[in-house]
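K.L.:
okay, sequence plus prediction incoming.
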Amino acid sequence: MDLIVHRIRLRPGVTPGRFEKWVRETDYATCPELPSVLSFSVQRVSGDPSAPVHFFEVIGVRSRAEFARDTTSSTFARLVADFGEMAEVVDELAGVRVEPGYRAAVG
């Protein structure tokens, strides 16, 4: 699985609460419509309007090539339009996980 990490800064006047509501109700809900996306989460970094970064997102994809194809869909275009009104990606990292990684047992 390839991972893509975006550091995100909110546009002036956009509250973290507004952005988080959109993430929960729209961004997360749309993921099943993007076949290349295996996992997706958004993490809050800072609510300070002057912070250089407010959030970061981690996208797990089958491959970057498949994800690039998904980015040409009308579904993805709607996400980009909504996102662009509220925030901007200020940095991107992409790589392949060194398997197997670690995950604690839940329960």
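P.N.:
Arrived safely.
K.L.:
only C-alpha atoms from now on, for both contacts and neighbour counts.
P.N.:
OK.
K.L.:
could you tell me the end-to-end distance of stretch 92-100?
P.N.:
Length of stretch 92-100, first residue to last, C-alpha to C-alpha, to the nearest Å: 23 Å.
K.L.:
which residues sit against it?
P.N.:
Here stretch 92-100 makes contact (C-alpha atoms under 8 Å, 6 or more residues apart in numbering) with 1-7.
K.L.:
centre of the chain to stretch 21-37, how far?
P.N.:
Taking C-alpha atoms, centre = their mean, to the nearest Å, one finds stretch 21-37 lying 9 Å from the centre of the chain it belongs to.
K.L.:
cool, stretch 40-57 as well?
P.N.:
11 Å.
K.L.:
included below, for side-by-side comparison, is a second structure:
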Amino acid sequence: MDIIAHHIRLHEGTAAARFESWVREVDYAACRNLPSVLAFSVQRVAAEPDAPCHYFEVISVTSGEDFRRDMRTTPFQELVSAFDTMASVVGEVSGTRIEPGYTAGSLSDTPSGAPSGMERIPAHVTDET
């Protein structure tokens, strides 16, 4: 799985509320039409107008090649057109996850091959029990 992270800066005069509403109502919904997108989220970083970055987005995709194919579709181009009226991507980093990663609540919080004793200890267990 590939991960792409974009640093986003709002254009002068774009209200954060407008951008965030668009993210919730349009951007997130459009992901259903992009087969390569496995997960997508936008995080608020700073509200100060002169901040170098106001948001960052994290996109998990099946592969960079698959995502580039989705980027050529009409639904994606419509997202770009709307996004460009409000903000700019001012930085990007991407890479491939070192699997399996960690997800709380997964069937096994212990990576395969982890030494014995690395299992999760219930919160109610103390040295006194």
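P.N.:
Perfect, thanks for sending it. Remember, it's a predicted structure, so these values are computed and weren't measured experimentally.
K.L.:
just give the nearest non-adjacent residue to residue 42 of the second structure, would you?
P.N.:
Among residues not flanking residue 42 of the second structure along the chain, residue 57 sits closest, at 4.2 Å (C-alpha to C-alpha, 6 or more residues apart in numbering).
K.L.:
average gap between the helix or strand hosting residue 40 of the second structure and the first structure?
P.N.:
In the assignment (DSSP states H and E), residue 40 of the second structure maps to strand 37-44. Taken against the first structure, strand 37-44 of the second structure registers an average deviation of 0.3 Å after superposition, with mean C-alpha distance after the TM-score superposition for the first structure.
K.L.:
show me what that strand is packed against.
P.N.:
strand 55-61 (3 or more C-alpha pairs under 8 Å, 6 or more residues apart in numbering; DSSP states H and E).
K.L.:
could you give the residue range in the first structure aligned to the top helix by length along the second structure?
P.N.:
Looking across the second structure with DSSP state H, the single longest helix is helix 74-84. Alignment of helix 74-84 of the second structure against the first structure: residues 74-84, by TM-score structural alignment.
K.L.:
for the matching stretch, buried residues please.
P.N.:
76, 79, 83 (16 or more other C-alpha atoms under 10 Å).
K.L.:
just give me the neighbour total for the nearest residue to residue 76 of the second structure once chain neighbours are set aside.
P.N.:
Using C-alpha to C-alpha, 6+ apart and skipping the chain neighbours, the partner closest in space to residue 76 of the second structure is residue 70 (6.8 Å). If you count neighbours by other C-alpha atoms under 10 Å, residue 70 of the second structure ends up with 18.
K.L.:
how is residue 70 of the second structure assigned, secondary-structure-wise?
P.N.:
helix (DSSP: H, G, I helix; E, B strand; the rest coil).
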